[in-house]
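A.B. asks: Have a look at this prediction, sequence included:
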Amino acid sequence: MNDPESHLNAAVPVEMAGRRFDQVLAELFPDYSRSRLTTWIKSGDARLDGATVAPRHLVRGGEAVALRVRTEREVGAEPEAIALDIRHEDADVLVVNKPPGLVVHPGAGNPAGTLQNALLHHDPKLAGIPRAGIVHRLDKDTSGLMVVARTMRAHTSLVEQLSARDVHRQYAAIVYGAMIAGGRVDAPIGRHPHDRLKQAVREDGREAVTHYRVRERFRAMTLVECRLETGRTHQIRVHMAHVKHPLIGDPQYGGLLKLPKGATPQLVEALRAFRRQALHAEKLEFLHPRSGKSIAVEAERPADMEALLAALRADTREHAR
């Protein structure tokens, strides 16, 4: 199913004479990404003086440009009345605080009940934006902040900011081991060679950089702050396991539950009850696609992480006596 077509028209400014058609189109219609505009040039949906030309065609200035915009609706995602914790909302963007357990996109095993379904119910116009405006993702069992584009202009801007590493993403994680100091993990990540559901540090992987610092130490575990320089799948989970401090509760990269020697009954109970990776996207900062102003949003740690931290603090106090 497609949105109704829209037709946009413009004239090539004389000062753009001698430039490529795809470059001119990107400046005339900044709401759309260069790759999308190039596709429309090749399909004949972007015409110059009524003619289909190549993206590399050099304009002379003064020509008429006609652009037929055909935005495909999302397939397989229906609106669902799922509650959203919205932390920022305006005409261009939404910032939502995703709870643990909520899948971001419909897919195999999760055909419905996702964040994307919830967004389509909250704003039906998101059906005309790629992936209902979702430009980055969090794992199902990771909680925290995500930014959503409500217009094509915002979508293009946010994708470009993410690509240029201009979006600040900060996480709180609880890891195994009493870490002494923070550091930087610069280790490429790619598909695990034997398990297609996992990622791994590998020489032929894509560049991946994570910065971390100690926020609070416990007897055998540590609360750390992680900042992403890149955004690879499972990046923090893979990188912290790589430096021998896997996330508590992480079934894929943390291994079996490890109980600290002499742990209090309360800590044992809290660790056994914590069934997800202890990871929360607590801060998100980006430039507003329309105003250019910095937007910074924060979200408190969810109740399950706070309960685990309370048990860790009590255990640490108990053994300090």
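C.D. replies: Received the coordinates, thanks.
A.B. asks: Could you use CA atoms for every contact and neighbour count after this?
C.D. replies: Will do.
A.B. asks: can you map out the helices along the chain?
C.D. replies: For the chain, the helices identified by DSSP state H occupy 21-28, 34-43, 115-122, 152-163, 235-242, 265-273, 303-320, in order along the chain.
A.B. asks: quick one: which of the ones you listed is nearest residue 170?
C.D. replies: Distances from residue 170 to each of the helices of the chain were compared by C-alpha to C-alpha, and the smallest falls on helix 235-242, at 10.7 Å.
A.B. asks: For the closest one, give me every contacting residue.
C.D. replies: For helix 235-242, the external contacting residues (C-alpha atoms under 8 Å, 6 or more residues apart in numbering) are 175, 185, 187, 189, 199-201, 208, 210, 226, 228, 246-247, 250, 253-254.
A.B. asks: Below is structure B, check it against A:
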Amino acid sequence: MEDLNSEDFTAGAVFHVGEDDAGKRVDAFLSQALSVSRSRAQKILETTTVNGQFVKAKITLKVDDEVVVPPFEIDSEAPVGATPEELERAPEVPILYEDDDMMVIVKPRGVTVHVGAGETGATLVDILRAQGKALSSVGPAGRAGIVHRLDKDTSGVMLVAKTDAAHWNLAAQFEARQIEKHYIAIVNGVPTPRGRIEAAIDRSHTNRKKMTVTPGGRPSITEYEVLKSWAKFALLDINLLTGRTHQIRAHLTYLHHPLAGDSLYGGFHRALTCAPSERASEAINALNGQALHAYTIAFAHPTTGEPMRFEAPLPAGFNELVEALDEAT
């Protein structure tokens, strides 16, 4: 199923307790793992199981305990809607296609798709509403129209539903893996010309913000092809066959080829160290995140069934890094 939770777990999650979390109260663990308040964690705990059993908040966890969190709604007290000042600072969202049922948009880098714990500023939902766009009403108000998502610092093409019928249809296509998504990425090092990564992914036990390849995680498949290479970098076309949280970032790190600019997964410092010129160093710094862009998406129109395909142009900062690497060759 397309992973609808990039930075949160409202669609549900399974955690396996590691040594760092052993001995913690279960409500404290959930508060940290889900990025919610302690009181909110205690509410979520009412439907959460530990090793298949419902438990009280005060119990402490042991290594290898399995904590299963069912889907839960975003906190009703969470603010929905950006301030006028936040909307003024927000970038415009380009629209590649629009009809009565749906939109195909280009999400700018640095924009969070929807409201979530710890996030501030105008979300994609806020910006589209400010542009006067109708959005589906499936799910919480702060997630109106959102069928899938991209990480905050990943730019590129996205589908947005305007009607509930379109929302459910597109969601079903994602779940059936009938939607084809390709990404362009710049990675550290040069991988083999083509590859298929089949490696399960789960939340890191040492850093809750990261995902990692680990036995027992969610099955994940990524295919890639090297389009161009330089001495210590490569440009990849990536076909995402499953849609796990941070899947591309975790899989490429597993191959020891983290994304250039990705500070969370070690790709930023390595890219700066290997930059062949001052211009390339400046371009890596200017990315303000990972060099990853969702550039094509293909699907069936949710009402007519017509095959559709759209491409989002590479952002300027991405092109600047490519040109800087070309220049230094």
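C.D. replies: All right, it came through fine. The structure displayed is predicted, hence computed values, not measured ones.
A.B. asks: Mind checking the TM-score on these two?
C.D. replies: Their TM-score after superposition, calculated using TM-score structural alignment, normalised by the length of the first structure, is reported as 0.71; 244 aligned residues with a C-alpha RMSD of 2.1 Å.
A.B. asks: Of the contacts of helix 235-242 of the first structure - the most surrounded one?
C.D. replies: The most crowded member of the contacts of helix 235-242 of the first structure, judged by other C-alpha atoms under 10 Å, is residue 247 (29 neighbours).
A.B. asks: wait, what's in contact with the corresponding residue of the second structure for that residue?
C.D. replies: Using TM-score structural alignment, the equivalent of residue 247 of the first structure in the second structure is residue 259. For residue 259 of the second structure, the residues meeting the contact criterion (C-alpha under 8 Å, 6+ apart) are 185-188, 249, 252-253, 265, 267-268, 290-292.
A.B. asks: what do you get if the cut-off is 10 Å, keeping everything else the same?
C.D. replies: Contacts for residue 259 of the second structure (C-alpha atoms under 10 Å, 6 or more residues apart in numbering) come out as 185-189, 233-234, 248-250, 252-253, 265-268, 270-271, 289-292.
A.B. asks: Same check on residue 225 of the second structure?
C.D. replies: Contacts for residue 225 of the second structure (C-alpha under 10 Å, 6+ apart) come out as 184, 191-196, 234-239.
A.B. asks: For residue 48 of the first structure, see how far away the nearest residue to residue 173 of the first structure once chain neighbours are set aside is.
C.D. replies: Leaving aside its sequence neighbours, residue 173 of the first structure sits nearest to residue 279 (C-alpha to C-alpha, 6 or more residues apart in numbering; 4.5 Å). When C-alpha to C-alpha, to the nearest Å is the yardstick, residue 279 of the first structure and residue 48 of the first structure sit 51 Å from each other.
A.B. asks: which of those two has more neighbours?
C.D. replies: Set side by side, residue 279 of the first structure and residue 48 give different neighbour counts by other C-alpha under 10 Å, the larger being at residue 279 (30 against 21).
A.B. asks: That one and residue 145 touch, don't they?
C.D. replies: No. Residue 279 of the first structure lies out of contact with residue 145 (C-alpha atoms under 10 Å); the separation is 11.5 Å.
A.B. asks: okay, and the common contacts of the two?
C.D. replies: In terms of C-alpha under 10 Å, 6+ apart, residue 279 of the first structure and residue 145 are both contacted by the residues 138, 171.
A.B. asks: returning to what we had before: would TSV of the helices of the first structure with mean neighbour count and distance to residue 65 of the first structure be doable?
C.D. replies: Putting the helices of the first structure into TSV (neighbours: other C-alpha atoms under 10 Å; distance: least, C-alpha to C-alpha, whole Å) gives the following:
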stretch	mean neighbour count	distance to residue 65 of the first structure
helix 21-28	19	8
helix 34-43	16	11
helix 115-122	22	33
helix 152-163	19	19
helix 235-242	22	43
helix 265-273	16	61
helix 303-320	16	55
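A.B. asks: nearest to residue 137 of the first structure, of those helices?
C.D. replies: Using C-alpha to C-alpha as the criterion, the shortest distance between residue 137 of the first structure and the helices of the first structure is 10.1 Å, found for helix 115-122.
A.B. asks: Check which helices and strands the closest one is in contact with.
C.D. replies: The criterion is 3 or more C-alpha pairs under 10 Å, 6 or more residues apart in numbering; DSSP states H and E, and the helices and strands that helix 115-122 of the first structure contacts are strand 93-98.
A.B. asks: Apply 6 Å and report the result again.
C.D. replies: In this structure, helix 115-122 of the first structure packs against no helix or strand, with contacts taken as 3 or more C-alpha pairs under 6 Å, 6 or more residues apart in numbering; DSSP states H and E.
A.B. asks: which bit of the second structure covers it?
C.D. replies: Going by TM-score structural alignment: helix 115-122 of the first structure matches residues 124-131.
A.B. asks: List the contacts of the matching stretch.
C.D. replies: Here stretch 124-131 of the second structure makes contact (C-alpha atoms under 6 Å, 6 or more residues apart in numbering) with 81, 113, 114.
A.B. asks: Closest one of those residues to residue 322 of the second structure?
C.D. replies: Residue 322 of the second structure has its nearest neighbour among the contacts of stretch 124-131 of the second structure in residue 113, at 26.6 Å by C-alpha to C-alpha.
A.B. asks: what's the matching residue for that closest one over in the first structure?
C.D. replies: Residue pairing (TM-score structural alignment): residue 113 of the second structure is matched to residue 104 of the first structure.
A.B. asks: Can you tell me the closest non-neighbouring residue to that match?
C.D. replies: In this structure, residue 104 of the first structure finds its nearest non-sequential neighbour in residue 115, 4.7 Å apart by C-alpha to C-alpha, 6+ apart.
A.B. asks: Please tell me how far the one you found sits from residue 106 of the first structure.
C.D. replies: Distance, residue 115 of the first structure to residue 106 of the first structure, using C-alpha to C-alpha: 8 Å.
A.B. asks: What separation is there between the most centrally placed residue in the first structure and residue 314 of the first structure?
C.D. replies: In the first structure, the C-alpha nearest the mean C-alpha coordinate belongs to residue 136, at 2.4 Å (C-alpha atoms, centre = their mean). In this view, residue 136 of the first structure and residue 314 of the first structure are 36 Å apart by C-alpha to C-alpha.
A.B. asks: what lines up against residue 295 of the second structure once you look at the first structure?
C.D. replies: With TM-score structural alignment as the matching criterion, the partner of residue 295 of the second structure in the first structure is residue 282.
A.B. asks: Can you tell me how far its match is from residue 138 of the first structure?
C.D. replies: Relative to residue 138 of the first structure, residue 282 of the first structure is positioned 12 Å away (criterion: C-alpha to C-alpha).
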